[in-house]
Every structure is written in structure tokens, then in C-alpha cells.
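Novice: Quick one, what's the 3D model for this:
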Amino acid sequence: MDPEKKHTWDKNSKWPEELELLKSIINKTGLTETTKWGGTAYTYNGKNVLGIGGFNDFFTIWFFKGVFLKDENKILVNAQEGLTKSLRQWRFATKGEVNEQLVLQYINEAIGVEKAGLAVKPEKKPLIIPERLQAELDASVELSEAFAKFSPYKQKEFAEQIATAKQEKTVLARLEKIKPLILEGRGLNDKYR
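Specialist: Okay, the predicted model is just below:
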């Protein structure tokens, strides 16, 4: 792919007047403006509170912990339903839709959420041991006991190493590689840490 033709989302060049309007409102709140992930974001005591940006059909203010906002006006949307747990967007199609008083109300509530320390805790996914690795563990008490001594994180690394193999010969090769590591008490990626 030609690097000059690579498409990147420029959050700040679309809707310049509209984004300046949002900035002028946000600047009344005492939040600190910064750049995160190539876009304009605002923090309170170093913690992300909100960001702004422009898309093709709308410009937006997003609240990193928007899930905790009351949203009595039902204006916030989840941009990726099922994926996004906490972030919520308030989308605008014109400058005329921006109600300064209401925007300030939502921002102040978002600052209150941050002050209260509310957060969505990431879901822990259960460890799934692939059948081939489980068969090896079941066949050797020594291997099973050594595997059990690893942290869940390191156990998951071993499990994923086997689960991501597409061919049987790759599964066998990987099993032969990881069994000595497990018996020695060395994690799969310890040499990189």
C-alpha cells in the first residue's frame, strides 16, 4: 500500500468552527486540554474525562465514563454497542444543536463521576485450556503441577500459544517447545520481559 494514500482519521480538521465552539464551552470548566490518540481530550487530575472530534456526518463530544451519566435528555449514544462498556458520545450535526448550558451540565456531571472514582472494571475472561494442552497436562502429574504454579496470565499465554495453531504439526511443535518451559517454571515470554 502506498504510504501517501494511507487513510487516517483526522479528528480535528473536520468541523473546525464547531469544535472551537465546544472548546470554548469546555474551557469554562477547568479541565486540562491535552492530546490523546491524536485527538483533543480533556482531563481532571490527569484522568480522562472527555474528548472532542469530527466525523463525516457529525462532530462529537465523548465522555470516557459516560455510562455513569444520568443522561436524562437521552442524548448519549454508545458508538459500538456490545464493545464499548463505558464511553458515550453526544453527536451534533450543526452548531445550532449545541446548547451551552446543557453541555456544561453534562461536563460537570462527568467531572463529578471522575471525582467519585467511578469506573467500569474490565471483565476477566475465563481461562480456556485447549484440548491438546489439557491432554498433556492430564498425562503428566509433574507437568500439571508445574503449570498450576504459573499465574493465570502466564497460563493464558501457554493456552493461546496452542489454541492459535492452525495445523496439527504446529500444535505438536508448540507443545514440544512449551513443555520444557513449563517444567522449568519459565513463562512463554519471560525472555522478553
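Novice: Every contact and neighbour count from this point should use C-alpha atoms.
Specialist: Noted.
Novice: Are there helices or strands packed against the top strand by length along the chain, and which ones?
Specialist: As assigned by DSSP state E, the longest strand anywhere in the chain is strand 47-54. Packed against strand 47-54 by the contact rule (3 or more C-alpha pairs under 8 Å, 6 or more residues apart in numbering; DSSP states H and E) you find helix 16-26, strand 39-44, strand 59-63, helix 100-116.
Novice: I have a second one here; can you model it like the first so I can compare?
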Amino acid sequence: MDEKNPWMKYDYWDDEIEIIKSILNKTELIETTKWGGIVYTINNKNVIGVGAFKNYFALWFYNGVFLKDELNVLVNANEGVTKALRQWRFTSKEEINEKKILAYINEAIANEKEGKSIKPTKKARIVCAFLDAELESDKELSIAFEKFTSSKQNEFLEYIETAKQEKTKLARFEKIKPMILNNIGLNDKYR
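Specialist: Alright, predicted model coming up:
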């Protein structure tokens, strides 16, 4: 297992990954490393990733939802969650067909150049009467809270709102108040 690359969990696919990379290197894509894995980009946009797992090695197309998939080989690895990403999984070296793979890669490149992508949708602001009341009564806290992005605001709102008891809401509020005033997001230590 490659400790530096979390997408290469099993090293017995090394030869196959090298073959896939040799095909990708025949295109205008640029090989980079992102999130510890191999990613191919064009104009600094992610187009394709490469990885190896226990039962397969794969190419994933970041905007694969737009590919025609005439060979019907692409899968959504996380149905209901993943909107655009699609994987082409291989279980043996014999499945690697350069001509077919290049057709998919070139279509993915063309789609990226055309700007085809799914834009993330913003979540609606979570309603939390408790925190809203606290913000309304404390101008300094309100100003500090407004400096956060809407997603970080939602993290705080959800943290308070999901408490079932009033005393838990109050305890959670006491925990996050100094964080808000010091511009520290609820989950910043995990980022």
C-alpha cells in the first residue's frame, strides 16, 4: 500500500496503472497530485483521476455524467450523492483498450473545454430560533457571525438546532460563542 497516495490502496495494480498513465500522457492533460492522488487537469480544472483498490483499478471522470458512455462502462460510485463523477473500473490488464479509453478521455477533455460541469448548489440557511435570538441580542456576536461563509454559518446553526433539550442548546451555545467571536469555524480543526 502506498502511504503517500490514498487512492493507491493496493500495489498489485502497479503495472496496470502505468499503462493507464501512458495512455493519459498521450493527451494534452497535465498530471498533478491532489488530495494525495493522481489527477489529470486541463486549464487547472480536474478532468480525470486514477486509483487502485482491492478488487479493481479505475479512471474517474470528474464530469463523467456528460459523457455519452456508448460502451456502458461508467458507474456512479455513490448513487444519490455523487452528481457528476463517474468511474470506469477495470479488473485486469486485458480490459485496457487504448483506443476506447482515449475516446472517453478526449470526450472528457472536449466537455471540459466547453465548460460542461454541474455547479454545486447552495444549501438553504438552516433555521435556528435559539441562535437567531442570541445573535439579535448581541450586536458584536452578530457582526462576527456574519463574517463566516454561509456554509460555516449553517454548521453553527445546525449544531445548536439539533440539540433536543434547551439546556443542551445553551451548553452548545456557550461552547461556540467564543469560537464565533474569534472567527474560528465549528469544524476548522478538521479542515
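Novice: thinking again about what came up before, single out the most deeply packed of the helices and strands packed on strand 47-54 of the first structure.
Specialist: strand 59-63 (a mean of 23; mean count of other C-alpha atoms under 10 Å).
Novice: How many residues are close by the corresponding residue of the first structure for residue 121 of the second structure?
Specialist: Aligned by TM-score structural alignment, residue 121 of the second structure pairs with residue 123 of the first structure. The tally of other residues near residue 123 of the first structure (other C-alpha atoms under 10 Å) stands at 7.
Novice: I'd like to know how far residue 123 of the first structure sits from residue 65 of the first structure.
Specialist: Distance of residue 123 of the first structure to residue 65 of the first structure, computed by C-alpha to C-alpha, to the nearest Å: 16 Å.
Novice: now do residue 184 of the first structure
Specialist: Distance of residue 184 of the first structure to residue 65 of the first structure, given as C-alpha to C-alpha: 43 Å.
Novice: Neighbour count for the two, which is higher?
Specialist: A count of neighbours by other C-alpha under 10 Å puts residue 65 above the other of residue 184 of the first structure and residue 65, at 21 against 12.
Novice: Which position in the second structure pairs with the more buried one?
Specialist: Under the alignment (TM-score structural alignment), residue 65 of the first structure pairs with residue 63 of the second structure.
Novice: Leaving out sequence neighbours, find the closest residue to that match.
Specialist: residue 84 (4.8 Å; C-alpha to C-alpha, 6 or more residues apart in numbering).
Novice: OK, contacts around the residue mapped onto the one you found from the first structure?
Specialist: Mapped onto the first structure by TM-score structural alignment, residue 84 of the second structure lines up with residue 86. By C-alpha atoms under 8 Å, 6 or more residues apart in numbering, residue 86 of the first structure lies in contact with 64-68, 119-120.
Novice: try 6 Å this time
Specialist: Residue 86 of the first structure is in contact with 65-67, counting by C-alpha atoms under 6 Å, 6 or more residues apart in numbering.
Novice: quick one: what helix or strand has residue 88 of the second structure in it?
Specialist: Element membership for residue 88 of the second structure (DSSP states H and E) is strand 86-90.
Novice: any idea how far that strand is from the chain center?
Specialist: Strand 86-90 of the second structure has its C-alpha centroid displaced from the chain centroid by 17 Å (C-alpha atoms, centre = their mean, to the nearest Å).
Novice: OK, contacts around the residue of the second structure positioned farthest from its centre?
Specialist: Relative to the C-alpha centroid of the second structure, counting by C-alpha atoms, centre = their mean, residue 137 is the outermost residue, at 37.4 Å. Neighbour list for residue 137 of the second structure: empty [criterion: C-alpha under 6 Å, 6+ apart].
Novice: try it again with 10 Å
Specialist: The contact partners of residue 137 of the second structure, by C-alpha atoms under 10 Å, 6 or more residues apart in numbering, come to residue 131.
Novice: The residue nearest to residue 63 of the second structure: which element?
Specialist: Per DSSP H and E: residue 84 of the second structure is located in neither a helix nor a strand.
Novice: how far away is it from residue 103 of the second structure?
Specialist: According to C-alpha to C-alpha, residue 84 of the second structure and residue 103 of the second structure sit 19 Å apart.
Novice: and what of residue 166 of the second structure?
Specialist: 59 Å.
Novice: Tell me which residue is most central in the second structure.
Specialist: The centroid of the second structure falls nearest to residue 82 when counting by C-alpha atoms, centre = their mean (8.9 Å).
Novice: Identify the residues contacting the closest residue to that one other than its chain neighbours.
Specialist: With C-alpha to C-alpha, 6+ apart as the criterion, residue 82 of the second structure has its nearest non-adjacent residue at 6.9 Å, and that residue is residue 76. Residues in contact with residue 76 of the second structure (C-alpha under 10 Å, 6+ apart) are 60, 64-65, 82-88.
Novice: just the buried members of those?
Specialist: The neighbour-count criterion (16 or more other C-alpha atoms under 10 Å) marks 60, 64-65, 83-88 among these as buried.
Novice: Now flag whichever of those is closest to residue 145 of the second structure.
Specialist: Nearest to residue 145 of the second structure out of these is residue 83 (C-alpha to C-alpha; 30.9 Å).
Novice: Test my guess that the closest one contacts residue 63.
Specialist: Yes: between residue 83 of the second structure and residue 63 a contact is recorded at 8.6 Å, counting by C-alpha atoms under 10 Å.
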